[in-house]
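show me how the following folds:
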Amino acid sequence: MYKVLIVDDEILFREYLRTVLNWESFGFVICGEAKNGQEALLKASETRPDLALVDINMPIMDGIDLSTELKEKYPNMAIVMVTGYSEFEYARRALKLGVEDYILKPFNPEELFLTLVKIKSQLQKLSEDRKVHKDQLHWLREQFLNMLISQDLTLKDDELVTQFERFGISPSSDPYVVITIEIDNLYQKWDSNQEIQLWKSTISNILSEILTWKGHNLVFFGPEDRIISIAQIDLGETCASMMETESLKRLCDMVKRHFKFTVTVGIGRSHDGFTGIRESYMEALTALQSKLTAGNGTVIEYQDTDLTKQGFYSSVVNEKMMLALRMNDHAELKKHLDDVFQYIREQRLTPDMTYVIVMGLVSLCLSHIVANGQDIVSVLGAGFAPYQEMKRQENLEKTYSWIEEIMSKTLKSNEEGNRTSRSKRIFNEAKLLIEQNYQDPNLSIETITRLVFVNGSYLRKIFNKEAEMSISDYLTQVRMHKAKELIIQKTHTIMTISEKVGYNDPGYFSKCFKKYFGLSPSEVDVMNG
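Okay, the predicted model is just below:
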């Protein structure tokens, strides 16, 4: 229901407005009444209406002044002026203040109904736009936080501060610690994307509640369906750090007792600066790999053990393979797979360590399938049981063939998936940024990659795949078509148009325009004269 505030100094007219329609049947509810502008401001602060029906001629504060203040304080509030014929010009002036509409007294129920239908459509669109913006901002925040833990971190410190502030995060000079949580045997328990997302959300909500670091605790979903926390700590508070470890142990215990599955927690060491976030994250991943010996359902703190000194399997390889999966690049994926098995042979790894590495590759595929909105069963079959199947492989060659087949099926699922993939969302976001900022002459691929938090080569590959053109060609296309629209309108000079579409030099703009359309701007102008 949309809330309506009635503002009029005549009690009989307020009564008429309140009873002339069955408001609720149209999706509205009267949330308050006021007899002047001052009283209306107080009511608005208490009830936060979606729509105000405002009379122009009132004592103490008239409708024009009231509308001005309401629009300043609540820009999304819809306002409809209610006025008589003698005040018609005032009502027209009110439209320039941002008032949505006006209705002339006397009016009948049908006229009011039609006005409300129009306002309701505007409110619905505003609500939808807010939701889209909120979802987009949440997705960009996740992208940004994932970039902080990835090897794609190319932003300078001042740029990172700007992005932190963009998402309402105030960075401080305190060191960073990264915590990673893995739901053990995740894909054995659930093959539905919906169930996996539900349990990830549940664990992340618990994590947000139980951690009490002095600084920020940024919880988000990371690669391979892990839950990540980037926390800021005060190294002077040693006991606080120990308390957080105990809180994480309590998390593991709560999940095991109440949800009947286990989670394993890896904790990196504290590091200074933004680049330390990546270092702490890699340590947390290494700690997670140690669950082979520490066991599931435990909290493992990173230690520079003999295991890591042996050159234990690097998670950087997984990042490269994840990128190859997203880009549907079979050759690149196979190259990295060959490198992994070459590493296993050269290091003469034990069966247990080989098992950890290979199951990590399986986890990559499963998380990619889920991220694409598909069920594991539909891609890999109802009988897929990776842990048992891995144990049945007789030698390294057969293990290689087994994981290669899983990866092939995963790649095939890219072509069959119906939902928007991560790469598609990045493409849409980059496209939107171009369409919103093409007027900026300094807009570049580097600027766009910084705003969508991916590296340039990845974005170029996405654009070539999704748009079948380069990102720079798309930027030129947007600018040229917008320029053509402005030329046809005949309201601006060529110099002004060139500036409006991101060109500082009108001569260079004209040259680009002719190259694109085969006609100069002046020739297009004459043809549409």
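
contacts and neighbour counts: CA atoms only from here.
OK.

now the helices for the stretch 101-250 of the chain?
Along the stretch 101-250 of the chain, counting by DSSP state H, counting those that start in this stretch, helices occupy 109-148, 157-166, 186-189, 193-210, 238-259.

what helices and strands are in contact with the last one?
Spelled out, it's helix 238-259. helix 193-210, strand 263-267, strand 299-301 (3 or more Cα pairs under 8 Å, 6 or more residues apart in numbering; DSSP states H and E).

buried residues, it. List them.
Neighbour counts over helix 238-259 (16 or more other Cα atoms under 10 Å) mark Ala240, Ser241, Thr245, Ser247, Leu248, Lys249, Leu251, Cys252, Asp253, Met254, Val255 as buried.

likewise the third one?
Buried residues in helix 186-189, counted by 16+ other Cα under 10 Å: Leu186, Tyr187.

over to the first one?
By 16+ other Cα under 10 Å, the buried positions in helix 109-148 come out as 115-116, 119-120, 123, 140-148.

how is Glu446 assigned, secondary-structure-wise?
Three-state call for Glu446 (DSSP: H, G, I helix; E, B strand; the rest coil): helix.

now it: closest residue in space that isn't a chain neighbour?
Gly456 (6.7 Å; Cα to Cα, 6 or more residues apart in numbering).

got a list of what Ile210 touches?
Shown in contact with Ile210 (Cα atoms under 8 Å, 6 or more residues apart in numbering): Ser247, Leu248, Leu251.

rewinding a little: with distance to Arg18 added, can I get the helices of the stretch 101-250 of the chain in a markdown table?
Shown next, in a markdown table, are the helices of the stretch 101-250 of the chain (distance: least, Cα to Cα, whole Å):
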| stretch | distance to Arg18 |
| --- | --- |
| helix 109-148 | 11 |
| helix 157-166 | 43 |
| helix 186-189 | 56 |
| helix 193-210 | 44 |
| helix 238-259 | 52 |
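
now the second one, please; I'll put the structures next to each other:
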Amino acid sequence: MIKILIVDDEKWTRETIKQFGKWKEYGIEVIEEAVDGQEALRLIEQMSPDIVITDMKMPGVDGMELLRIVAERFPQIKLIVASGYDDFNYMRQAILSKVNEYLLKPINAEELNLALEKCTKEIQNHLRSHLIKPFSFFSKDITALIMEYKKKISSFLDELNTEGFENVMQRFFNELKKVDRIDSNFLAKIEHEFILLLEEKMIKNDCNVSDMFEKNEDLINESSLSLDLLLKKQQGLGKRYIDYMLNLKKRKSRVNLQEIKEYIDRNFADSHISLEVLANKFFVSKEYLSKAFKNMYGGNITEYIVSRRMEQAKQLLDDNELQIKSIATMVGYEDISYFYRVFKKYFKISPGEMRQS
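Okay, the predicted model is just below:
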């Protein structure tokens, strides 16, 4: 049974999608709706949808943030964007989040159903490729062996000890080679136990799964047809986890404020740059980053972003050919009225008054 979630603050758009979709044809039996990203995340936790169709511009948690969170926390979900905006930042986030299709409003029934067909085929292919033969129990000795080595492997992963991890994995697989009957069900059991162990570690350490394994897609998708291939795969994934955690610890213990400031200088015009975005990117808490930045530069990060945008806007106003609305967009403000308010608060005069003077 395939489940779908439609996220849009406009009821008529949700109704249009519901009307156009060939749900029975694609085996979609459950359709839920959300009016914004926050409600969508709550429903995702509850219903575990297979497909999410989302708008981009919504109040509260918008489509940009929803795509980012879903890609990080629920990478198995297929994503379809239905937006009225052909915007570069929206498209970039869609690409980063590996969106399956980007549809422009008004919704076209044929395009919508082609996107649904593509997603459902990928879901079905994934299920077929991961189909395990009928479950069978293993002997008491084999089960005890798996449990014993799982504890040792877990310990070396916690210690971030690459050499110890590789050695214990090698010993474990040497023991497995002594087992008389090794079939695909046996290999699936060993692989499943290791993936569960890695998932536990990643959840415990609040790891970004897409960052950790984005360069190892070939390794993750590699078919393990023998014990030797399975050993190679699991050693590769385990080493990737350890390397990621070591790098994360280094970055947390040594925040380069100059690097962060230079990043802001290059990207202040990005409408979605914020303290939270920077904290996530540089692997540090928002509270620590805010305090450290203020101690170093005498002002907080939000104030610095605003100052860079305002000074850039002031320079752009000297060019009488540019409309004020265009200038607002160029310095990171999608809402023209909000740009006016920030500008007047910063310079004590409006953009129009500054241009006239």
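
overlay the chains and give the TM-score.
Once superposed, the chains reach a TM-score of 0.42 (TM-score structural alignment, normalised by the length of the second structure), with 183 aligned residues with a Cα RMSD of 4.2 Å.

gap between the residue nearest to Glu446 of the first structure and Arg326 of the first structure?
Gly456 of the first structure is 15 Å from Arg326 of the first structure, where distance means Cα to Cα, to the nearest Å.

so which of these two has more stuff around it?
Per other Cα atoms under 10 Å, whichever of Gly456 of the first structure and Arg326 has more neighbours is Arg326, with 19 against 16.

state the distance from that one to Ile357 of the first structure.
20 Å.

about what we covered before: just say which of the helices and strands packed on helix 238-259 of the first structure is most tucked in.
Mean neighbour count (mean count of other Cα atoms under 10 Å) peaks for strand 263-267 among these, with a mean of 25.

now do it against helix 238-259, angle only.
160 degrees (axes from the mean of the first three to the mean of the last three Cα atoms, to 10 degrees).

tell me the gap between strand 263-267 of the first structure and the middle of its chain.
25 Å (Cα atoms, centre = their mean, to the nearest Å).

what's that strand packed up against?
Helices and strands touching strand 263-267 of the first structure, by 3+ Cα pairs under 8 Å, 6+ apart, are strand 176-183, helix 238-259, helix 275-289, strand 299-301.

what angle sits between it and helix 193-210?
Using the same axes, to 10 degrees: strand 263-267 of the first structure against helix 193-210 is 50 degrees.

contacts for strand 263-267 of the first structure, please.
Residues from elsewhere that reach strand 263-267 of the first structure (Cα under 8 Å, 6+ apart): 177-184, 248, 252, 255-256, 280, 283-288, 291, 296-302.

list buried residues within these.
Here, 16+ other Cα under 10 Å leaves 177-183, 248, 252, 255, 280, 283-288, 291, 296-302 buried among the contacts of strand 263-267 of the first structure.

picking that back up, TSV for the helices and strands packed on helix 238-259 of the first structure, including distance to Met390 of the first structure?
Output for those, formatted as TSV (distance: least, Cα to Cα, whole Å):
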stretch	distance to Met390 of the first structure
helix 193-210	22
strand 263-267	21
strand 299-301	25
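
Gly507 of the first structure: which of the ones you listed is closest?
Closest to Gly507 of the first structure of those, according to Cα to Cα: helix 193-210, at 53.8 Å.

nearest to Leu433 of the first structure, of the helices of the stretch 101-250 of the first structure?
Of these, nearest to Leu433 of the first structure by Cα to Cα is helix 109-148, at 12.1 Å.

what's that closest one packed up against?
Using 3+ Cα pairs under 8 Å, 6+ apart: helix 109-148 of the first structure touches strand 101-104, strand 217-221, helix 275-289, helix 445-452.

deepest-packed of the ones you listed, please.
helix 275-289 (a mean of 24).

toward the C-terminus, what is the element adjacent to that one?
helix 291-294 (DSSP states H and E).

contacting residues around that following helix?
Thr264, Thr298, Ile300, Asp352, Val356.

tell me which helix or strand the fourth one sits in.
This points to Asp352 of the first structure. Using DSSP H and E, Asp352 of the first structure sits in helix 351-371.

tilt between that helix and helix 275-289?
Going by the same axes, to 10 degrees, helix 351-371 of the first structure makes 120 degrees with helix 275-289.

distance from helix 351-371 of the first structure to the middle of the chain?
The answer for helix 351-371 of the first structure is 26 Å, by Cα atoms, centre = their mean.

Ala331 of the first structure: neighbouring residues, count only.
Neighbours of Ala331 of the first structure using other Cα under 10 Å come to 10.

list the buried ones in the helix or strand where it lies?
Using DSSP H and E, Ala331 of the first structure sits within helix 330-347. Within helix 330-347 of the first structure, the residues scored as buried using 16+ other Cα under 10 Å are Glu332, Leu333, Lys334, His336, Leu337, Val340, Phe341, Ile344.

OK, contacts around the fifth one?
Under the criterion of Cα under 8 Å, 6+ apart, the contact partners of Leu337 of the first structure comprise Met321, Glu404.

how close does it sit to Arg14 of the first structure?
74 Å.

can you check Leu112 of the first structure too?
14 Å.

so which bits of stretch 192-200 of the second structure are buried?
Buried, per 16+ other Cα under 10 Å, within stretch 192-200 of the second structure: Phe194, Leu197, Leu198.

helices or strands next to the lengthiest helix in the second structure in the packing?
Longest helix of the second structure, by residue count under DSSP state H: helix 227-253. If you count contacts as 3+ Cα pairs under 8 Å, 6+ apart, helix 227-253 of the second structure packs onto helix 162-176, helix 184-204, helix 209-213, helix 217-221.
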